[in-house]
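Chemist: below are the sequence and a predicted model for it; my questions follow.
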Amino acid sequence: MDTRIQVFETEKIKNEIGEEKEVNTVLCIPWAKVVEIAGGEETEGKILHRIQRNFIIRWRGEINQKSNQLKLDYQGRIYFVSHVKQIGRREFLELQTFVNE
């Protein structure tokens, strides 16, 4: 685990006049091991470059519970968490992520 990532969730809050605003709340800034999974292009009306990466971090209860509601920042790029898989008995978590460009 040699890379720092930032794991956060996006919450919608209302201001004084009732407008909803999205606010990112940082849950943790763990060390992670980055595993390259795949990269490719998809066409859905336009060409999208899709990158899939897995990040292995030490086990954290709040990350395990919130699972696919999370996002993470790695090298200035925001990845969406699609699945969280537990490795071992509360030892590590594997965050399976993707980003479309």
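Modeler: That came in fine, so what should we check first?
Chemist: from here on, contacts and neighbour counts on C-alpha atoms
Modeler: Noted.
Chemist: sec struct for the residue in the chain sticking out farthest from the centre, please.
Modeler: Of all residues in the chain, Ile17 has its C-alpha farthest from the mean position, at 31.1 Å, by C-alpha atoms, centre = their mean. At Ile17 the chain is in coil, as set by DSSP: H, G, I helix; E, B strand; the rest coil.
Chemist: can you give me the helices for this structure?
Modeler: 61-66 (DSSP state H).
Chemist: do a quick rundown of the strands in it.
Modeler: Assigned by DSSP state E, the strands in the chain fall at 3-4, 6-14, 20-28, 31-43, 47-58, 70-74, 77-87, 92-100.
Chemist: identify each buried residue in the longest one, please.
Modeler: This points to strand 31-43. For strand 31-43, the neighbour count (16 or more other C-alpha atoms under 10 Å) marks 31-34 as buried.
Chemist: against that first model, consider the following:
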Amino acid sequence: MVGPYIGSLNRKIKILQIVKERDSTGSEKSVRKVFCEPWSSIVSESGGKEIDMATMELSSRSYVIRWRKEIEEDGVKMILDDSGVLYRIDYISFIGRRRFLQLSCSNYEQ
């Protein structure tokens, strides 16, 4: 069996790592580097959140990608880039035995 998501993984995303680098002066800074560019599918999406009768822009999404050991282990330290919009990976759940990962994300705020 190939899985329920084959064929629906039609959205290219980027998974970014935050790494520490030293610049020419020796100072350390955090830099985002592309870890991988998997195909994904959006499985759920929600929009604004009402706080004290005002709607705040807050977006959360869940993406499904093929299983990768590094993302399973360190994914919550990574950032998801979907067409230039950045999301923090909040939670990772398994679908099948090492077949797919569901990444629950929310807006990334620097």
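Modeler: Now that the structure is in, tell me what you want to look at. It should be emphasised that the depicted structure is a prediction, and the values quoted were computed from it without experimental measurement.
Chemist: re earlier: so can I have a markdown table of the strands of structure 1 showing distance to Asn64 of structure 1?
Modeler: What follows is these, written out as a markdown table (distance: least, C-alpha to C-alpha, whole Å):
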| stretch | distance to Asn64 of structure 1 |
| --- | --- |
| strand 3-4 | 18 |
| strand 6-14 | 12 |
| strand 20-28 | 12 |
| strand 31-43 | 15 |
| strand 47-58 | 11 |
| strand 70-74 | 10 |
| strand 77-87 | 7 |
| strand 92-100 | 7 |
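Chemist: looking at structure 2, name the residue matched to Ile57 of structure 1.
Modeler: Under the alignment (TM-score structural alignment), Ile57 of structure 1 pairs with Ile65 in structure 2.
Chemist: need the counterpart of the residue farthest from the centre of structure 1 in structure 2.
Modeler: Match for Ile17 of structure 1 (TM-score structural alignment): Thr25.
Chemist: and what of Gln69 of structure 1?
Modeler: Following TM-score structural alignment, the counterpart assigned to Gln69 of structure 1 within structure 2 is Lys77.
Chemist: show me the contacts for its match.
Modeler: Going by C-alpha atoms under 8 Å, 6 or more residues apart in numbering, Lys77 of structure 2 touches 17-18, 89.
Chemist: if you set the cut-off to 10 Å instead, what comes out?
Modeler: 16-18, 71, 88-90 (C-alpha atoms under 10 Å, 6 or more residues apart in numbering).
Chemist: kindly report the same for Ser83 of structure 2.
Modeler: 11-14.
Chemist: repeat that for Arg22 of structure 2.
Modeler: 28-31.
Chemist: looking at the contacts of Lys77 of structure 2, which is nearest Asn107 of structure 2?
Modeler: Nearest to Asn107 of structure 2 among the contacts of Lys77 of structure 2 is Arg88, at 6.0 Å by C-alpha to C-alpha.
Chemist: thank you, goodbye.
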